[in-house]
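1. Whatever this is, show me its structure:
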Amino acid sequence: MIQRISQHKYVPAPSHNFLMLATIFLLMLLNFLQTGMIAFAAAPLMGELGVSPQEYSLTTAAYACVAVVTISKQRWLIERMGWKYYILASLFIFFIGCLICFYGNNFTVFLIGHVVMGFGGAAFMAGARVIVTLFPPSPLRLTGIKTYAYGLTISSALAPFLVARLFLDASWQYLFAILMVFTVLAAITSAFCLPGIPTKKELRSQSHPYLVMALTAGSFLVLYALRYGSYEFYSNSILVSVILLLGLTSIYYFIRSTIRHHHARPLLSIKQLFESKIYRSGVLVFFTCYLIMGSNNYLLPQILQKGLGFSWSTVGSWYALGLVSAILGVWIHMKVFPKRPNGKKFFMFGFVCLGCYGYIMSHLTPSSNMQTQILPAIAFFGFFTVFIQGTAAAKSFKELEHDETAFSHAQQLKNMISQIGMSMGTALASIGLQWRTTIHYNALNEHVAANNPIYQSALHQIANAYGQVNQLVANKMAFAWIAQHVKQNAVLLAGIDYYSLLFIVAIIGFIIMTFQSRLN
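-> Next comes the predicted model:
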């Protein structure tokens, strides 16, 4: 039985279809569970590991750098190893990284484990999407796309909930225990269904070590500058700018050399890909979405915790529930899109949802209710991600689907850009939050003065509430309470600024999608 199943072909046998679909789902589940959980758990992880945000930024920069380089080499490795052994090797490396993190109890071990996870897991998303093309053109391929989309949305919604429950009821190490369980399941399914035959030598793509080194150095410098600049931008702006410039120069050298020395089998078919106007437009849409998602994933927990005072576990549970809308969005999109494939209405609806999200969140107050105001807003954001990215994915790769290599390279490049977009969104959100919080804090702090009758009245009322202690201690406690609320309101006002900007971005996106025709 095992011997018969292991005799793979390039196109899976009908008896393997369920295992193929399970592999696609599990790869997406692993990818978005680990990115979602580690991103949402950043603040408590810093506390558990005893590191500053600046130190923790090194792990995210190193992971993203490894991810970019690993994704760029995905097709090159598959051609030499075959799909089965490439996925199994990736899962094994990812499992080792999870194991290191699980047994790690300090920052150095966590950093090593996280980077090892990046070597193994960075290409799960692109790999899952290209595996779908192993199905022959048929309704089965559409089922594969649905499985891919549901894996993405289910794992995105599940990640914050699992993090909140695990930190509350168990330990942070169990994040990686869950990932190890799903890694083993993915290895079992992929071992019995993926083709194991490598590509013929004369058809394999080529890779130059200097170009890979340039991409590695450039990716790390850019991503580290973005992450490091999130915390040191104002105090070390020159250093951050120099690091960013060096990184961009290195990436420019990689792109220019790849295009200039273009041959029949390049590492990435950048020249061929960007000759497609539809692909260029689609990548721009994806980059915009990932920029927004990166900034929102960072800011939303900060605003709900520090601005509105919700507990971290409460934020995780309700955030997960709100993102269930993305699962519903996939179901609606899959029902409507095949019958009405014109992309304009889906893009316009997506930006309407983003506008609703920005409008609702820009009207937050200290007494805002999680169930009646914030939860519906998060649901709108879930619809935005599905309808914009789902439609862009359906349109952007249309001209490349006939060429498996070009399609694989297109997916790789899109996911490399997504890593940069997410990092850039997080960095800009962090810098913006510091900037706007400082401005609002200074403005509010001006009213905390002895000559302000409103402040004196509030101080007197709060001090009376602490009447069980002596007057001097009561005044100190009242002042501390006011200072805490000044800081809390400053964060909330900074969040309102961000969501007002997001509302404007949604309007601009809606107008652009109304008049564009390339992605329709």
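2. Only C-alpha atoms from now on, for both contacts and neighbour counts.
-> Fine.
3. tell me which element the residue lying closest to Leu400 once chain neighbours are set aside falls in.
-> In this structure, Leu400 finds its nearest non-sequential neighbour in Phe407, 5.2 Å apart by CA to CA, 6 or more residues apart in numbering. Using DSSP states H and E, Phe407 falls within helix 404-445.
4. Also Phe479?
-> For Phe479, the host element (DSSP H and E) is helix 471-515.
5. on contacts alone, who are the packing partners of that helix?
-> With contacts taken as 3 or more CA pairs under 8 Å, 6 or more residues apart in numbering; DSSP states H and E, helix 471-515 sits against helix 344-361, helix 404-445, helix 453-465.
6. Tyr253 contacts Ala214, correct?
-> Yes - using CA atoms under 8 Å, Tyr253 is in contact with Ala214, at 7.2 Å.
7. These two: which has the busier surroundings?
-> The residue with more neighbours, out of Tyr253 and Ala214, is Ala214; 20 against 16, by other CA atoms under 10 Å.
8. tell me which element that one falls in.
-> helix 209-232.
9. counting contacts, what elements does that helix pack onto?
-> Applying 3+ CA pairs under 8 Å, 6+ apart, one finds that helix 209-232 contacts helix 53-72, helix 237-260, helix 404-445.
10. Out of the ones you listed, which is the most enclosed?
-> helix 53-72 (a mean of 22; mean count of other CA atoms under 10 Å).
11. Okay, angle between it and helix 209-232 too, please.
-> For helix 53-72 against helix 209-232, the angle by axes from the mean of the first three to the mean of the last three CA atoms, to 10 degrees is 150 degrees.
12. Following up with a second sequence; could you model it the same way so I can compare the two?
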Amino acid sequence: MPTTPLLSKYPEFGRARVYLFGLTAGCVTGVDFVASSMIGIAGAHIQGGVNAAPEEYLWAITVYAAAAVVANLVLGRIGTRITFRRYVLLSLLVFCTGALLCASANNISELVLARAVQGLGGGGLFAAARIIAQLVSEPNERLPIFVGFGLGSFTLTALAPWVSAELALSLGWRAIFLVQALVTVPLFAMVLTLFPRRREAPTTAQMGTLGWPAALAFGFGALLLLHGIEDFRLARIGLSGGETLALIVGAGLLAFALHWLHRHPDPWLDLRRLGSRRYLVGLGFYSLYYLISGGWNYLMPQFLQGGLGFNFQTTGMVLSLAGVVGLVGVMAHTFNFRRVFRRRRVIVIGFAVFAVAAALMSISAMPGASIAVLMPPMMLQSLTTALIMVQVASMTYLDFEPEDFVHAYQLKNIMREIATALGTGMTSQWLQTDRAIARNDLVGRINTFDLQTLAPELPRTSEVLARLSLQIDQQATLIACDHLFITLAGICIAAAGVVLYQRALA
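-> This next block holds a predicted model:
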């Protein structure tokens, strides 16, 4: 007796191929996630390898997001013209090239240019993979695809910290980018073999126009504005002339691109199709989640290594263990998707859990905190992926027709890239500023009597003074991390309160 096909549009696909297609699409998405997370997790090693100051290294984070914005802007048009399957294949090749260029970089300028290439390749992979899954299936056929999708994307994300640490310690920082390039090789073969092919050629109207000048203006404008906002420090009284000019130019380029979008009869990103209140509200909370998540993901390695003195290997291990909990939460949600009711309350619970996790980390910000104390809040934060991000993402597209889904997902991933870069960059700069303020304050409190109390039997040798300086640096890092954890907790509590009054998320 013949079995009912899992995909009505592709009845020749057996069960194994459908699940493997979902797994491949998830791994393709994970490539972008891993590239964004590894640059933060292994930031100290990469930054030291190219001899970059923190302000210079910030460009390597920002330029990837700006290039990803351009990729997401044009992927709808390019994917429609050459098929989204070919778009993914081409993007994997570009990403691999960018990763190899990153591995061969000898200074920060070369790294920034290489990251731009990597962002053009990797930035659109999540959206393209998700769009393909949407186009080839009906709503009631997507569970098998989403099982593999979640398993692939979040497994790679969970493994990224541990893999980064092992590679950096064993082979050096360049190996982090080499393994990113290596991952694309089997993925390219899997996409070539498992992704469905398009059955019908697009019409001329569907292909539309590309509008490269406006797309590039949007990307460069986003780059300048993102970097300007990330580099703004609370302790700074004013901006320099160059920074002010960069912000003005960035705003002007964005204004030009948005004007083009508004005036063009068929733009590559049609905002006029995206007026659903449910979508816009969900997009706001989706972006907020990635903003605070980007900050958390940058802050945790700094807290564990610079504050508590954990080595890189231990840091990678505990971050990956926490990521596995997030993977389990996402898979549990996937299998019980239809049983999740009152989603607005689930999102409120998610922000509350994030706030509790940040508050517990703030309490743990003291010398000698053990892994046993740190793991519970880290696992709680990892669960917010299912409680917040997946919940919001699964609700925002209910009001759209299939032809509008591409536009909705393009904007969603543009906001994700921008929010992640903003969260990472702002946390980096604020941590640097707060740490410097705390260190100056601590140094100013130490006198000859304090030195006698801290080390009464030791001579004032350079080794003793270096050890004391290290202790001051660690304490300053803990103080700065404590302030940022409290800030994250406050943002999450405020977000939970706002969600309660958003009926669009019901």
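13. just to revisit the earlier point, got the angle between the helix holding Phe407 of the first structure and helix 53-72?
-> Calculated by the same axes, to 10 degrees, helix 404-445 of the first structure forms an angle of 160 degrees with helix 53-72.
14. Look up the average distance of the helix holding Ala214 of the first structure to its aligned counterpart in the second structure.
-> Aligned to the second structure and superposed, helix 209-232 of the first structure gives a mean residue distance of 3.5 Å (mean CA distance after the TM-score superposition for the first structure).
15. chain center to that helix: distance?
-> 18 Å (CA atoms, centre = their mean, to the nearest Å).
16. Which stretches in the stretch 251-400 of the first structure count as helices?
-> 270-274, 277-302, 312-336, 344-361, 375-396 (DSSP state H, counting those that start in this stretch).
17. what's the mean gap between the fourth one and the aligned bit of the second structure?
-> Helix 344-361 of the first structure: mean distance to aligned residues in the second structure after superposition is 1.3 Å, counting by mean CA distance after the TM-score superposition for the first structure.
18. which outside residues touch that helix?
-> Helix 344-361 of the first structure has contacts (CA atoms under 8 Å, 6 or more residues apart in numbering) with 373-374, 377-378, 380-381, 383-388, 391, 496, 499-507, 509-510, 513-514, 517, 519-520.
19. Mind giving me the ChimeraX select for the residues you listed, buried ones only?
-> A single ChimeraX command is used to select the members of those judged buried by 16 or more other CA atoms under 10 Å:
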select :374,377,378,380,381,383,384,385,386,387,388,391,496,499,500,501,502,503,504,505,506,507,509,510,513,519,520
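20. about what we covered before: can I get the helices of the stretch 251-400 of the first structure in a markdown table with distance to Pro14 of the first structure?
-> Shown next, in a markdown table, are those (distance: least, CA to CA, whole Å):
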| stretch | distance to Pro14 of the first structure |
| --- | --- |
| helix 270-274 | 33 |
| helix 277-302 | 32 |
| helix 312-336 | 24 |
| helix 344-361 | 34 |
| helix 375-396 | 25 |
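21. Quick check: which of the ones you listed is nearest to Ile112 of the first structure?
-> Closest approach to Ile112 of the first structure among the helices of the stretch 251-400 of the first structure (CA to CA): helix 277-302, 23.3 Å.
22. Quick one: list the elements packing against the closest one.
-> helix 17-40, helix 270-274, helix 375-396, helix 404-445.
23. where's the third one relative to the chain centroid, distance-wise?
-> Here the centre of helix 375-396 of the first structure is set off from its chain's centre by 14 Å, with CA atoms, centre = their mean.
24. average distance between that helix and the second structure?
-> Counting by mean CA distance after the TM-score superposition for the first structure, helix 375-396 of the first structure comes out at 1.0 Å.
25. Packing partners of that helix?
-> In terms of contacts (3+ CA pairs under 8 Å, 6+ apart), helix 375-396 of the first structure is packed against helix 277-302, helix 312-336, helix 344-361.
26. Check the first one too.
-> Of the remaining helices and strands, those touching helix 17-40 of the first structure by 3+ CA pairs under 8 Å, 6+ apart are helix 124-132, helix 139-169, helix 174-191, helix 277-302.
27. and it with helix 139-169, angle?
-> Using the same axes, to 10 degrees, helix 17-40 of the first structure lies at 40 degrees relative to helix 139-169.
28. Equivalent analysis for the third one, please.
-> Going by the same axes, to 10 degrees, helix 375-396 of the first structure is angled at 150 degrees with respect to helix 139-169.
29. State the span of the second structure onto which helix 375-396 of the first structure is aligned.
-> Aligned using TM-score structural alignment, helix 375-396 of the first structure spans residues 375-396 in the second structure.
30. ends of the matching stretch, how far apart?
-> One end of stretch 375-396 of the second structure to the other measures 32 Å (CA to CA, to the nearest Å).
31. likewise stretch 44-62 of the second structure?
-> Across stretch 44-62 of the second structure, first to last residue, CA to CA, it's 16 Å.
32. Could you do stretch 77-93 of the second structure as well?
-> Terminal-residue distance, stretch 77-93 of the second structure (CA to CA): 19 Å.
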